[in-house]
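J.: 3D, please:
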Amino acid sequence: MAYLPLLALLALSSLLRSTTPAPAGLQLGLTHVDAGSPFTFTERVRRAAQRSRHRRELLEARLADSSGDIEVPITPSKFEYKLEFSIGTPELNVTAILDTGSELVWTQCRPCDPCVQQSTPVYDPANSSSFSRLPCTSPLYDYQVFKRFDPPTCHYAYGYGSGATQGVLAMETFTFGTKSVSNITFGCSKQSKGNFAGTSGIVGFGRGNLSLISQLGFRKFSYCLTSFNSSSSSQLRLGSLATPNGTASKVQSTPFLDDTNLYRVSLRGISLGEALLPIPNATFEYRRDELSGTVIDSGTGQTQLPNPVYEIVKQNITSLVGLPVVDLSSTIGLDLCFSVSSWPPPPVPDMTFHFDNADMTIPPANYMYPDQNAGAFCLVMQRSESNLTIVGNYQQQNMHVVYDVAGRMLSFMPARCEDL
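T.: Okay, here's the model as predicted:
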């Protein structure tokens, strides 16, 4: 990545410092993008599979070209979890996607052409007394995450696997519950394409200077995702509230690997029950010049495994289940399913991801999907042609996951997220 000189970084930090101190901690509700929809559980799994493939393409494109000058295809897709807050004076309620894989905070602004459909009124900066557009001379327009314009213009452009946004940079008051914070730098989107699940934009929670977590000055954040088919909201906690509940002995922690915007961790191996799968150690190795290593991501639904790893997992699960294999990739979007003639399916053991100094235990409900109507029992993971492993949110259900950004540490422990 082409990093800015130290003085420029200091200038950016000064520009992004809010004049209203953020509270010590915040708690917000998270809602799955398909919550409240008429989709069946099977349809939701299929839609999540499609979104996960598009999400992998986005992260791979971003890693392959870290200069910020990225062109991405515009394809129909959706992210996963959305949150609610207010923007402006007077306040306007908006919904936006939580994304730990990016850092820009943006919302659609009037006038906007073309604009994507959203479920709430479009924010109009002309109606807000706290709106302040950044001057064209602001160094933020030269920030490395934005597409470069030639010749330079007073606009930003940012791409996603599911769309793109272009507009102007500004500052505004954001309100989370009863807590208001002024002078948050955000993208006032004048053009947007793609499908953002009916929301008004995206809230980036990456490690860059523009992310919400960085601008609020919080050292850490956490989420606890309720079961995939639950009607209960999940919880997002910022600052002092982002602490795992439970005894210290149950908390597992592993370090983040580098200073890139994505949250990289070191995966060493995978077990099924007590059996460590025969995956060569070098398979998960992170090489800075390749699409490799492991990323934990809130915006990817289903875990993506490099093809050699996926095949080993597939072979071992097939041996454990011992039922006829059926390919339902065209209907459910999952290519490893078993035909079940009598219900329930046979039991399977926990799966464990072995990170540096930490083991993430994934119960059967978080990696196998039983569909009684279809008489199928399916692996809810996908293969990837690259060497990049992405730990998705389906595998993080009922797990309290803490991102200690300042301490460069990921922590997690099992939890009943509906009770938090």
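
J.: For the rest of this, base every contact and every neighbour count on C-alpha atoms.
T.: Noted.

J.: After the lengthiest strand in the chain, heading C-terminal, what element do we hit next?
T.: Counting residues, the longest strand in the chain under DSSP state E turns out to be strand 179-194. Next along the chain after strand 179-194, taking DSSP states H and E as the criterion, comes strand 201-204.

J.: buried residues in the longest strand of the chain?
T.: For strand 179-194, the neighbour count (16 or more other CA atoms under 10 Å) marks 180-194 as buried.

J.: One more sequence to fold, the one below, so I can look at both together:
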Amino acid sequence: MISLSYSSISKSDNNKKRSGLTLNLIHRDSIESNNLTRIEKFRKIIHRSKLRANHLMSYSTYSESEPTYHQPSLLFESANYVVELNIGKHATAVDDQYLILDTGAELTWLQCDGCIGCFNQKQRLYNPHDSATYKLLPCDHPLCKSYECNHNHCKFKEWDSPDVHVEGFMSTESFVFHGVSGGGQPYTILDDVVFGCAYGTVGFGFEDNPDNKINGVFGLGPGPRSLTSQFAPQQRFAYCLADWHFGPPEYPGKLMFGDDALLPISGHVQITPIVETDARSYFLKLADIQIDSKCLGFERGKFDRANGHGGFIIDSGTSISYFANDVYDRVRQVFVDYMKTLGLPEMDASSHHLDLCWHMPNGFPSDLPSMILYLQDNEYPDEAADCRNQIGAKLIIDPFGLFHIEEKEDPHLCLGIMRNNGTDPELNILGAKQQTNNKFSFDGQNKTLSWRTWECGLPPN
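T.: Just a heads-up that it's a prediction; the model follows:
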């Protein structure tokens, strides 16, 4: 039984007992039992990344024809990071739920007891009838807007195609988090969380996996149903992603809310505006790219979003980054030329589902390049951020963030960036690999993204 040593946060009494919450952000491979080698796990991660990228690209070109329906949060096959929690104040340890973290999903939902045709999950299904704190959401609730009404109960349905959808009833319940924050409180409870209790799921890819531990989606997208919009002051959250090559499971990432999501005031903090959201994605204004000392010199406006297409988004669910074709071609050529100066021979990258890999015949090279992304400066939005005049916010991606490095099995390294071959060919995605070992703080109210280097398991120096 859950200990009574917890802090409770409600909408009417927000943050009186604690001002922040930090959770472990667990990589999916850490909860799945398999005997895959490191290389096989890497190939699986890249495969999931492609699925995720294609999903985001299909969103950006979608024209909603049925206003009462919404597209699904994500395809589970593409997911990487999970959050562990309990549903209901009197849940037991056997009821732990693993929900996929998705910054591109607005709604948090999980499968409920009585679910018809739902995918397999190892944990028993959450049964709302066993919880005294469960309530159905009435149709006149603001978060029911655009959903269906069934006997004055709010019914949701999210779909991508007739073969992939989830539906159920919008509900409220207490969420119990196993926080890693200080203060001597091992649990934090959020009361009256609005979420989706799913009674039908189709096409999410886990139907034939009896050992699946994933139960639903933890939505942190920019829409009003997001948990950050419901509870976090200024809709503020932050995360630090542990490198899936070196981190999990020994060093999980961190997911932070409220004051825990703040960054220290120092000259090391970078800040850029979130220039657009579409209820699924956070768009930033990328201006230019530098690799080692070479500025690629893209024309101004190259990465802007126009007429619902293109742009530059930051996404934790996509494992690696994806660039539009002409952008990728220029980036690719710089890396090819640079590796020739190091004497590293190219190798066939197709077995890793990537484009560029190099042998390391003499071990790990000490002079691999870094990449700098120049983004619009929040204080001077009219100034172009580029590597020619050094104006703007800089995200520095070191070699460990740029490359997958394998030193044991056939020593080699691979570039963790791919060409966008999706339905929105001008879209650019900053993936999780290129975000590692930084703390990214999202401020939904002021529409800004801040970051600085950060060791996920430790406070910054």
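
J.: Which strands and helices lie in contact with the longest strand of structure 1?
T.: Strand 179-194 of structure 1 makes packing contacts with strand 105-108, strand 163-176 when contacts are defined by 3 or more CA pairs under 8 Å, 6 or more residues apart in numbering; DSSP states H and E.

J.: Quick one: work out the angle between it and strand 163-176.
T.: Strand 179-194 of structure 1 runs at 170 degrees relative to strand 163-176, counting by axes from the mean of the first three to the mean of the last three CA atoms, to 10 degrees.

J.: Looking at the helices and strands packed on strand 179-194 of structure 1, which is nearest to S386 of structure 1?
T.: Proximity to S386 of structure 1 (CA to CA) singles out strand 163-176 among these, at 21.8 Å.

J.: can you give me the helices for the stretch 251-400 of structure 2?
T.: Applying DSSP state H, counting those that start in this stretch to the stretch 251-400 of structure 2 gives helices spanning 325-342, 399-402.

J.: out of those helices, deepest packed?
T.: Greatest average neighbour count among the helices of the stretch 251-400 of structure 2 goes to helix 399-402 (a mean of 20), per mean count of other CA atoms under 10 Å.

J.: counting contacts, what elements does the helix or strand following it pack onto?
T.: Where DSSP H and E defines the elements, the next helix or strand beyond helix 399-402 of structure 2 is strand 403-406. When contacts are defined as 3+ CA pairs under 8 Å, 6+ apart, strand 403-406 of structure 2 packs onto strand 412-415.

J.: average offset between the helix or strand following the strand it packs on and structure 1?
T.: Next along the chain after strand 412-415 of structure 2, taking DSSP H and E as the criterion, comes strand 417-419. With mean CA distance after the TM-score superposition for structure 1, strand 417-419 of structure 2 departs from structure 1 by a mean of 1.1 Å once superposed.

J.: can you name the residues of structure 1 that strand 417-419 of structure 2 overlays?
T.: The aligned range for strand 417-419 of structure 2 in structure 1 is 381-383, by TM-score structural alignment.

J.: So what's the gap between the matching stretch and the chain middle?
T.: Relative to its parent chain, stretch 381-383 of structure 1 has a centroid offset of 17 Å by CA atoms, centre = their mean, to the nearest Å.
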